[in-house]
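Student: After the sequence you'll find the predicted model.
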Amino acid sequence: MNVRRSAAVLAATVVIGTATPAVAASPSPTPSLPSGLYGSSDPTYDGVWRQSLALIALHRVHAEPAAAAVGWLAGQQCASGAFPAFRANPAKACDAKVMVDTNSTAAAAQALSAAGGHGTAVTKAVSWLRSVQNEDGGWGYTPGGASDANSTSVVIGALKASGDDPAKTLKGGRSPYDALLKLSLPCADGGAFAYQPDKKGKLRANADATAAAVVAARGTGLSTARAATKGETTCADAPHLSPARAAANGASFLAGAVAKGGYLKSVLPGAEDQPDYGNTADAVVALAVQGGPGAAREPLAWLERNSAKWAEQNGPAAYAQLILAAEAGGADPSDFGGTDLVERLTATGPAPVAASSQDDSGTSVWWVVGAGLAAGAGIGFLLSTRNKRKRP
């Protein structure tokens, strides 16, 4: 869930680019930004995704978003129930030229479910997702595309948020978990998940896909993920691999990947030692969901020390990812390495109706979390545009 475009979108861009004439066309003008949208950058490829992450993050910290923000997201939905990455004119009905995708649709379903009051929209979105499920039980980024771990995982999150059981969401007798397990590597290869098989059918470890798949294999998603009290983060092969075993194996891979420096490295060519902040935030959530806050202590501490500039440069989706990481591990999003992540997020869009660190009883949520951790693992640094990019 890093702040990047989906692998499928990037692949499509490459294909389109190679088919264009030698004389490059003038770039399209940046769409005018509606007042309800978070962020000031061009939303063409990530508008629905970043809006969804922002709304989910606000929900997780008990902040009620502005009606305009929720309304903008709801207005992006097509009559079919699907969502595109962005459409500049929601008043115009979707046609074949509007590219809808599973990631935007599943993220929006989770955000609208969290916001409440949009049950019909959520039901329509999930119905559309069911209609484009692949025979292996999974989903690709676009309808009919080969299943990948990231897309299948975000759809599992939407199913859970809507009250559906992913294990009973079958196509060809296979569930989304069956599709994920096919992408799980044995412990000899690290226990990670692959994004998709490569051109030769080989599975290659992919940290981005692994972080998403661990959360999904635990039966949760962006809007519902909660840290485990404790859990296993060691790798062990099994004759009949279960989602729970695959999640533990994936967490083991992530733990090893962040053990040296506290962060995941970028896989961009020539950037071997460059941190990938978004993937590290996603890994924090995955480690906390599988192994508890203690399992994600080091990468969360690294993010607290180092992520401020990255988030400022990347905007609402980045702040949302950090909020989700902090919340999953019991850290305080209002004081994350000295930064109030919630304040920074809300400053990129319409102000929320209310933002409070109090629960219904008036007791500070963060005090309760801290007290619980003190009794268990101790207090300290504690623990997904979406724009998905295929990892080698």
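Tutor: That came through, no problem.
Student: From now on I want contacts and neighbour counts done on CA atoms only, so please keep to that.
Tutor: Will do.
Student: Enumerate every residue touching the closest residue to residue 220 other than its chain neighbours.
Tutor: Using Cα to Cα, 6 or more residues apart in numbering and skipping residues adjacent in sequence, the residue nearest residue 220 is residue 157, 5.4 Å away. Shown in contact with residue 157 (Cα atoms under 8 Å, 6 or more residues apart in numbering): 106, 110, 216, 219-224.
Student: Also residue 369?
Tutor: residue 330.
Student: On the three-state scheme, it is what?
Tutor: At residue 369 the chain is in helix, as set by DSSP: H, G, I helix; E, B strand; the rest coil.
Student: For it, give its distance to residue 229.
Tutor: Per Cα to Cα, to the nearest Å, residue 369 is found 12 Å from residue 229.
Student: coming back round to it: make TSV out of the contacts of residue 157 and add neighbour count and secondary structure.
Tutor: Formatted as TSV, those follow (neighbours: other Cα atoms under 10 Å; DSSP: H, G, I helix; E, B strand; the rest coil):
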residue	neighbour count	secondary structure
106	31	helix
110	29	helix
216	31	helix
219	22	coil
220	23	coil
221	27	coil
222	31	coil
223	25	coil
224	16	coil
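Student: Tell me the one of those residues nearest residue 190?
Tutor: Among the contacts of residue 157, residue 216 lies closest to residue 190 (Cα to Cα), at 18.6 Å.
Student: Disregarding residues adjacent in the polypeptide, which is nearest to the closest one?
Tutor: Excluding its sequence neighbours, the residue lying closest to residue 216 (Cα to Cα, 6+ apart) is residue 153, at 5.1 Å.
Student: structure B:
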Amino acid sequence: MNVRRRSSAAALAAIAVIGAAAAPAVAADPSSSPSASAPAKSGSTGLYGTADPQYDGVWRQSLALLAQDTVGVVPSPKAVDWLTGQQCDSGAFAPFRADPAKACDAKTMVDTNSTAAAVQALWAVGGRGDVVDSALKWLKSVQNEDGGWGYTPGGPSDANSTSVVIGALSATETDPEKVVKDGKSPYDALLTFALPCAEDEGAGAFAFQPDKDGKLLANADATAAGVLGALGKGLVTEAGTKSAAATCADAKKPTREQAAANGAAHLAAVVAEKGHLTSALGGSADQPDYGNTADAVVALAAQGGADKAAKPLAWLEKNAATWAAQSGPAAYAQLIFAAHATGTDPRAFGGTDLVAALNATGPGPQGGKVSDSATTGDEDGAKENDEKDDSGFGVWWFVGVCLVFGIGVGFLLSGRNRKRQP
């Protein structure tokens, strides 16, 4: 999503100030914020990464836990407790609360992206059913009349935020089509951001939001998020059924499956030349967009099979290690999601052990399938992991970010449909 996930702290701060579609950039790439790999102070508190968590703490923590669960690693209880401790009494999550003991008030900037990401992570690791249930109730309570969600409660719906919430609903076995407001479902809202195939530019893509003139402008981050959202997928998903290359096909009103295919066709065309997406901030020259490229890999694989993501995946394997090391936990998680969606070994991703690198950014995991080079020691990790079973209740741009800032945060959605017992 446009924030989802890779925006710098400065860009996120600017977004927060203008109050536009503020989304700590999951899509923008909260992972883009500089974040050292050493656990240092963060690891001692349970938080992954050492960068200032003000704008992406919950987002990056959620992605880290979700990525560990995806590869069979049992996270440290300390890390899970850090995330649950960030929740407000309303059920919502803010990007970061410096003093969790202090009750949330009207000034606490809660948002849908942080909340939806936390839902997916806590559902995956299990044992936090009450926290998940409360967060889902809050998300439903702030659904807009068009069926979608904006970054902040009551803000205009956007493709990234609507998609990450769809991911949270699907991950917790809640049918998004049945979560309606004034007769509109999240899918109804999402399809309003899809560009028709007849467009001269951006045919088949998704826009983040209409611009000030009501025009839809293609946005790669929103497109990756929109494809996953239209498919009803979360931050983590496996490859879809292998199919022919997606093509853009208009209909009077395309189904969500066709809208996903249209979006995939757009992404495939964009990465066809260089193998990656690009972004430019502040008038600077175009730069490779690692986070959104990882999101595109997940979206392409989910829509048409792993082979459809082969080119951007190969580019990431060759070029993304330095970016991830500089960006921190969320970046490693995004690459793990891309590897998972394509059936690639995350422990040998272009010569990098993504799992070991992620584990090293925070408190050592309890156990599970951890590579030899990973950090495994944690004095709090001796307890057994909370039991996961099917007896629990049934019920994503971390952040949608301002199109103006061009920040994208990688979406990725949890395809784990397992009920968890609190």
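Tutor: The structure has been received and is ready for your questions. Remember, predicted model here, so these are calculated numbers, not experimental data.
Student: what about the counterpart of the residue nearest to residue 220 of the first structure in the second structure, which helix or strand?
Tutor: Aligned by TM-score structural alignment, residue 157 of the first structure pairs with residue 167 of the second structure. Using DSSP states H and E, residue 167 of the second structure sits within helix 159-171.
Student: after superposition, how close is that helix to the first structure?
Tutor: In the superposition with the first structure, the average deviation recorded for helix 159-171 of the second structure is 0.5 Å (mean Cα distance after the TM-score superposition for the first structure).
Student: any idea what residue 365 of the second structure aligns with in the first structure?
Tutor: Applying TM-score structural alignment, one finds that residue 365 of the second structure aligns to residue 352 in the first structure.
Student: ugh, typo on my part, it should be residue 135 of the second structure
Tutor: Under the pairing rule here (TM-score structural alignment), the equivalent of residue 135 of the second structure within the first structure is residue 125.
Student: Mind listing residues that contact the host helix or strand of its match?
Tutor: According to DSSP H and E, residue 125 of the first structure maps onto helix 119-131. If you take Cα under 8 Å, 6+ apart as the criterion, helix 119-131 of the first structure is touched by 74, 77, 80-83, 102, 105-106, 109-110, 112-113, 155, 158-159, 162, 169.
Student: Using neighbour counts, pick out the buried residues of stretch 91-105 of the second structure.
Tutor: Buried residues in stretch 91-105 of the second structure, counted by 16 or more other Cα atoms under 10 Å: 91-97, 104.
Student: With stretch 311-326 of the first structure instead?
Tutor: For stretch 311-326 of the first structure, the neighbour count (16+ other Cα under 10 Å) marks 311, 314-326 as buried.
Student: Check stretch 128-146 of the second structure too.
Tutor: For stretch 128-146 of the second structure, by 16+ other Cα under 10 Å, it's 128-129, 131-136, 138-140, 142-146.
Student: now, among these, which is nearest to residue 304 of the second structure?
Tutor: Set against residue 304 of the second structure, the nearest of these by Cα to Cα is residue 146 (28.8 Å).
Student: ok so, going back, could you give the angle of the helix holding residue 125 of the first structure to helix 149-161?
Tutor: If you take axes from the mean of the first three to the mean of the last three Cα atoms, to 10 degrees, helix 119-131 of the first structure sits at 140 degrees to helix 149-161.
Student: distance between helix 119-131 of the first structure and the chain's centre?
Tutor: With Cα atoms, centre = their mean, to the nearest Å as the basis, helix 119-131 of the first structure stands 19 Å off its chain's centre.
Student: what's the mean deviation for that helix versus the second structure?
Tutor: Looks like 0.6 Å for helix 119-131 of the first structure (mean Cα distance after the TM-score superposition for the first structure).
Student: Please enumerate the strands of the stretch 201-350 of the second structure.
Tutor: Applying DSSP state E, counting those that start in this stretch to the stretch 201-350 of the second structure gives strands spanning 277-279, 287-289.
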